[in-house]
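Participant: Can you look at this prediction? I've put the sequence above it.
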Amino acid sequence: MNGSVPPSEPWAARRAAFRALHTSGCFVIPNPWEPGTARYLLHLGFRALATTSSGFSFGRALPDTDGAVPRDMALAHIAEIVAATDLPVNADFESGYASDAEGVAESVRLCCATGVAGLSIEDATGERERPLYDLGEALDRLRAARDAVDRDGGGVLLTARSECFLVGHPDPLPESVRRLQAYAEAGADVLYAPGLRSADEIRAVVEAVAPRPVNLLMSQNTGLTVADVAALGIRRISVGSSLARAAWTGFIRAAHAIAEEGSFRGFDGTVPFAELNGFFRRDLAGRQSARPDAPS
């Protein structure tokens, strides 16, 4: 795949390609946070991308907390990432930007209209006193999302997320398994429990929801490789905010060195300007030549 898809081309090819990626093997779906990073990930040969709510939020000087980014802003960002390449994009769609099932359905309808190939819905409430929706309520919300995806008719892949590990549930693995099995029954295409760390935890989830594909979040270097988690049965690996945080880490360290030491040592080992500028010059030329109205 090269360049951007013309606006007139339907999303069906991307969505079919995304669905096919989940039928066998294991693939990494990295998370860009603006068009430049999306273009570079395309250049590296990744076959699909995913948005990152936190990576986007931090760049807008906002926390990644419920309500900080309004739905319209999130949808505009998702559409921007979709338009940046011709790769399938999965939307990190948080809790559906609504507390009730009807609102989730409306949000999902709008998300499908951006051209995404997939989207995920969380079961976290964003409330300190009640961090997770009760299972019955979570299922109502997921079924509403399922209905909205089906009404769209475009084949968008629906991922259901159980947030037990991330909200500090006292018994996260059994509760994650219980919820993910229920979400599979309710029509989720892919299951996802962010926060799994050990091979035993990963294997337990994969076996519990088989044959549904499982997404694994790799947010730190646990020592496991792509080959390792593929052998455990994982079909899809995402990295969440990790690439954005890696970029922030370099920025923060270099800025601290200037502010606190008067030193520029933080610039050691950075990618040369000519390398980045050259990449984007070539990338732009390739996109322009791929346009249908480009001179022959």
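Facilitator: Yep, it's here.
Participant: make it CA atoms for all contacts and neighbour counts henceforth
Facilitator: Will do.
Participant: For stretch 22-30, what is the distance to the chain centroid?
Facilitator: Offset of stretch 22-30 from its chain centre (Cα atoms, centre = their mean, to the nearest Å): 13 Å.
Participant: Okay, one more to line up with it:
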Amino acid sequence: MSPAERAVRFAALHEGGCFALPNAWDAGSARILAHAGAVAIATTSAGIAWQLGRRDYAVSLAESLENARVLIAATTLPVSADLEDGFGPAPEDCAATIRAAADAGLAGCTIEDTTRNPAAPIHDFDHAVARIRAAVQAARGLGRPFVLTARAENFLNGRPDLDDTVRRLVAFAEAGADCLYAPALPDMEAIRKVVAAVAPKPVNVLIAPRSGPVPLATLAEAGVRRVSAGGLLARAAYAHTLDLARAMLAGDLARLNAGPAGTEVSAAMRGQGD
């Protein structure tokens, strides 16, 4: 399936209802998610870094796009990439990143308003909007659909300012972003406020509000169109491995034998290209 065909499929998923967008970190996890029934997958910056043996945010644009190519080759699903802050502070950097993402075959990506500067972690409002506007212009020049998701990162960076978050998301929507995303919103009321503010543009939510988990149906009823997992699936896989490794090293070999059979995992790996 061509990149354009995958992009058309991905864009169509945002037109109605609510779908789950799980995040893969390598070819095997991509095939597992496809086998489980995912309709599209995303990358995860944390998962990419961990599978390279690094901390989060220690990955280059080239490495992120190479990871995306691996996921694209592993399945026939549309793939959207977590491209962090656009890999550069200037609007021109974000535009160049969009063009590179499209060249890699991606159906979409996310761009954050973060700076990677702990002293001032969020770009000033006007500059943040200019960055998204430049990314939108680059996406519109591709000649095919490309779902650009603009992220407002206040709540992940010690700035629990819902009004500013909504203001940013509204401005990103007006600048042409296709989907809006504010990770770690505090509760369902905040999620509903975001959805109402940017309507009819689709909203992505990271699993659930910080107040606690809710069913996918609850998010759908609130008007959310897309629910992603971020690095949570990768974290669970690595945490479970760590737990079993500690048990093994402590002499508890029964813990390993009690795990599931590898039959279904092997079946999942018989995917595209085999």
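Facilitator: It's in. Just so you know, these numbers come straight off a predicted model, no measurement behind them.
Participant: ok, and what's touching the helix ranked longest in the second structure?
Facilitator: If you go by DSSP state H, the second structure has its longest helix at helix 232-249. Helix 232-249 of the second structure has contacts (Cα atoms under 8 Å, 6 or more residues apart in numbering) with 22, 23, 24, 25, 46, 47, 253, 255, 256.
Participant: Pull out the buried members of those.
Facilitator: With burial judged by 16 or more other Cα atoms under 10 Å, the buried subset of these is 22, 23, 24, 25, 46, 47.
Participant: Spatially, which two of those residues are the most separated?
Facilitator: Distance extremes for those: the farthest pair is 22 and 46 at 13.5 Å, using Cα to Cα.
Participant: Find the residues that touch each one of these two.
Facilitator: residue 230.
Participant: Where does stretch 130-148 of the second structure end up in the first structure?
Facilitator: Mapped onto the first structure using TM-score structural alignment, stretch 130-148 of the second structure spans residues 140-158.
Participant: Including secondary structure and distance to residue 116 of the second structure, could the buried ones among the contacts of helix 232-249 of the second structure go into CSV?
Facilitator: Below are those laid out as CSV (DSSP: H, G, I helix; E, B strand; the rest coil; distance: Cα to Cα, whole Å):
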residue, secondary structure, distance to residue 116 of the second structure
22, coil, 25
23, strand, 22
24, coil, 24
25, coil, 22
46, helix, 15
47, helix, 18
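Participant: can I get the residues you listed in JSON lines with distance to residue 133 of the second structure?
Facilitator: Listed next are these as JSON lines, based on distance: Cα to Cα, whole Å:
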{"residue": "22", "distance to residue 133 of the second structure": "27"}
{"residue": "23", "distance to residue 133 of the second structure": "26"}
{"residue": "24", "distance to residue 133 of the second structure": "28"}
{"residue": "25", "distance to residue 133 of the second structure": "29"}
{"residue": "46", "distance to residue 133 of the second structure": "26"}
{"residue": "47", "distance to residue 133 of the second structure": "28"}
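Participant: Pull the distance from stretch 262-269 of the second structure to the chain's centre.
Facilitator: 25 Å.
Participant: quick one, helices of the second structure?
Facilitator: With DSSP H as the criterion, the second structure has helices spanning 3-13, 27-36, 45-51, 61-74, 91-103, 125-140, 162-174, 188-198, 216-221, 232-249, 254-257, 263-269.
Participant: hang on, the earlier thing: nearest to residue 160 of the second structure among the buried ones among the contacts of helix 232-249 of the second structure?
Facilitator: Of these, the one sitting nearest to residue 160 of the second structure (Cα to Cα) turns out to be residue 46, at 22.2 Å.
Participant: is it true that that closest one touches residue 229?
Facilitator: No: using Cα atoms under 8 Å as the test, residue 46 of the second structure is too far from residue 229 to be in contact (11.3 Å).
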